[in-house]
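Trainee: okay, sequence plus prediction incoming.
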Amino acid sequence: MSEIAAKDIEKIVSTSQKRSLETDEADFKCKMLKHSDNHLLLGSGDSWYERNFFTSNEAQSILDELNEQVEFLPRDTFKFKIFGQINLLPRDKAFYGDVHEKDGSYPLYRYEASKDAEYPQVKQWTPVLQRLRNILLEKTGQRCNHLVVNQYRNNNDHIGYHVDKTRDFVQNASVLTLSFGEKRLFRLKNIRTKEIQELRLDSGSLFVLGPKTNSEWKHSIIKSGKLCGRRVSLTYRTIKTIKHKDGTLTETDSKGHLTDGTSEDGKVKEE
């Protein structure tokens, strides 16, 4: 495995850069990320980045398959309000996962803060998405049952700082993200200290977000002032919440067994 070059770890050091990128922060800290061989350790120490998870040829081949197999939802499916103005989500999304062949049940990841939010139905894996899921299982030992595909068409598409909602996660599960296409700037920002770690996610790379990092750091894909091409990210998760055709929810572990999060009839207990 090749060593990650220092140029792939970007530091922001000048006051002018600080003010233009983090105008709401008085104290700005940026840390040079530790790395060895093909790995970077990130966040709180339970997150890591592998640059050459796939070779460049493999990554391009996978991207070609994704172009043929993934169906993105219309952007007007996802709307949000800022200062009273309705906006469209600045990226494309698609949802895949373990859909039960007989009853149509599927894992539900509720990533919105609102309890009343509605979520598109998850589709059954395509061949390439399932193959990649199995590769990640072999690599990490984590069996994922849910996938969000995000497509960033150009430099204007982005996702703001956030932490992943964990109420539907199997306990201690990590979030696994594969990147294909254009490099994009990824940032972690410590919630308490405001320290920032950043790097550009290469095509064919793997980023693993650990549960401790997710609780202590926000993360984002930054909007860029420079023109760039399309990036597709595949974010695999292990979800315990299962939605059934009648709308009821049950909880399972990664092997499909009921957990303590359900009542005797298998329904999710109200919070």
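Mentor: Perfect, thanks for sending it.

Trainee: please count neighbours and contacts with C-alpha atoms only from this point.
Mentor: Will do.

Trainee: what are the buried residues along stretch 165-173?
Mentor: Across stretch 165-173, burial judged by 16 or more other CA atoms under 10 Å covers Thr166, Asp168, Phe169, Val170, Ala173.

Trainee: ends of it, how far apart?
Mentor: Stretch 165-173 stretches 12 Å from its first residue to its last (CA to CA, to the nearest Å).

Trainee: for the buried residues of stretch 165-173, which one is nearest Leu249?
Mentor: Nearest to Leu249 among those is Asp168, at 10.8 Å by CA to CA.

Trainee: for the buried residues of stretch 165-173, work out which two are farthest apart.
Mentor: Maximum pairwise distance in those, criterion CA to CA, is 10.5 Å, between Asp168 and Ala173.

Trainee: of the buried residues of stretch 165-173, just say which sits nearest to Arg19.
Mentor: Lowest distance from Arg19 to the buried residues of stretch 165-173 (CA to CA) belongs to Thr166, with 32.1 Å.

Trainee: A strand includes that closest one, no?
Mentor: No: read with DSSP: H, G, I helix; E, B strand; the rest coil, Thr166 is coil and lies in no strand.

Trainee: could I get the full set of helices for the stretch 151-271 of the chain?
Mentor: For the stretch 151-271 of the chain, the helices defined by DSSP state H, counting those that start in this stretch cover 211-216.

Trainee: ditto for the stretch 1-150 of the chain
Mentor: Counting by DSSP H, counting those that start in this stretch, the helices of the stretch 1-150 of the chain are 15-21, 56-69, 127-140.

Trainee: before we go on, here's another structure to hold up against the first:
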Amino acid sequence: MSATLFSEESKDIKPIKIKDGEYIYVPNFYKKELADKYLARLLSDIHWKQESMKMYGKEIPFPRLTAWYGDQDKPYSFSGITLQPHPWSPGLLKVKNDIEPIAGVSFNSVLLNRYRDGSDSISWHTDAEKELGKNPVIASVNFGAERKFQLKHIETKERIDIVLQHGSLLIMQGELQHYWKHQIPKSKRVKEERVNLTFRIIK
């Protein structure tokens, strides 16, 4: 197996505790060769779409492409839109099975984001929709261009920056979604694509 899936090492992965939350970051969860294969497959096989949201009476397109996959009875609503899931692909199921031993939960859905270059982004937000439950565990798997992931505490404004590498795994858990916003800012220096898979549990 070419993935660094932590047979013995997994017990040594410990959450990084921060004020009002915690996260796990594994920078080289997948080795480059396998990460390259996943990226190519995701770019070619996923049903990508540019969604839009209504703001000030206008339809504003999201600055990225998205897709929603998972169990067929698990739609997802955010930013005024509701996504109906595509059925799991074999590749997405493989990633899901790889990360669940680290996350300690069984995911039933995944939101995919495709950032075509550094001009694509996602602004400050929390993943605190009611269908995600009280303290959601959200696992983010990253392929392609490195992008800066930023956390900002809602009350103290403390900020944490994490560079998400090709093949990395980030898990947000505990009370983090109640107290911390997160974003992927624009970056003029990034010219390559990035695909991000955020696995979730829809209640």
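Mentor: That came through, no problem. The shown structure was predicted, so the numbers you read here are calculated from the model rather than taken from an experiment.

Trainee: pick the one among the buried residues of stretch 165-173 of structure 1 closest to Ser220 of structure 1.
Mentor: Comparing those against Ser220 of structure 1 with CA to CA places Thr166 closest, at 16.9 Å.

Trainee: now tabulate the helices of the stretch 1-150 of structure 1 in TSV and tack on mean neighbour count and distance to His39 of structure 1.
Mentor: Shown next, in TSV, are those (neighbours: other CA atoms under 10 Å; distance: least, CA to CA, whole Å):
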stretch	mean neighbour count	distance to His39 of structure 1
helix 15-21	12	27
helix 56-69	15	17
helix 127-140	15	14
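
Trainee: and Arg153 of structure 1, which of those helices is closest to it?
Mentor: Closest of these to Arg153 of structure 1 is helix 56-69, at 12.6 Å (criterion: CA to CA).

Trainee: now do that closest one: everything it contacts.
Mentor: Thr126, Val128, Phe180, Gly181, Ser203, Gly204, Val232 (CA atoms under 8 Å, 6 or more residues apart in numbering).

Trainee: how about the equivalent of Leu170 of structure 2 over in structure 1, nearest residue that isn't a chain neighbour?
Mentor: Per TM-score structural alignment, the equivalent position to Leu170 of structure 2 in structure 1 is Phe207. Excluding the flanking residues, the one nearest Phe207 of structure 1 by CA to CA, 6 or more residues apart in numbering is Tyr49, at 4.5 Å.

Trainee: what's that neighbour aligned with over in structure 2?
Mentor: Aligned partner of Tyr49 of structure 1 by TM-score structural alignment: Tyr25.

Trainee: right, and that match touches Leu170 too?
Mentor: Yes: counting by CA atoms under 8 Å, Tyr25 of structure 2 touches Leu170, with 4.5 Å between them.

Trainee: between these two, tell me which one has more neighbours.
Mentor: Higher neighbour count among Tyr25 of structure 2 and Leu170: Leu170, with 23 against 19, using other CA atoms under 10 Å.

Trainee: identify the residues contacting Tyr236 of structure 1.
Mentor: Arg133, Cys144, Asn145, His146, Leu147, Val148, Val175, Leu176, Thr177.

Trainee: likewise for Gly160 of structure 1?
Mentor: Contacts for Gly160 of structure 1 (CA under 8 Å, 6+ apart) come out as His219, Ser220, Ile221, Ile222.

Trainee: recalculate using a threshold of 7 Å.
Mentor: Neighbouring residues of Gly160 of structure 1 by CA atoms under 7 Å, 6 or more residues apart in numbering: Ser220, Ile221.

Trainee: and the gap between the equivalent of Asn145 of structure 1 over in structure 2 and Glu33 of structure 2?
Mentor: Aligned counterpart of Asn145 of structure 1 in structure 2: Asn108 (TM-score structural alignment). Shown here: Asn108 of structure 2 relative to Glu33 of structure 2, a distance of 27 Å by CA to CA.

Trainee: closest to Tyr109 of structure 1 out of the helices of the stretch 1-150 of structure 1?
Mentor: For Tyr109 of structure 1, the closest of the helices of the stretch 1-150 of structure 1 is helix 127-140, at 16.8 Å, according to CA to CA.

Trainee: quick one: contacts of the closest one?
Mentor: The contact list for helix 127-140 of structure 1 (CA under 7 Å, 6+ apart) reads Glu65, Arg143, Cys144.

Trainee: right, and the last one touches Lys240 too?
Mentor: Going back to what we said before, that points to Cys144 of structure 1. No: Cys144 of structure 1 lies out of contact with Lys240 (CA atoms under 7 Å); the separation is 10.2 Å.
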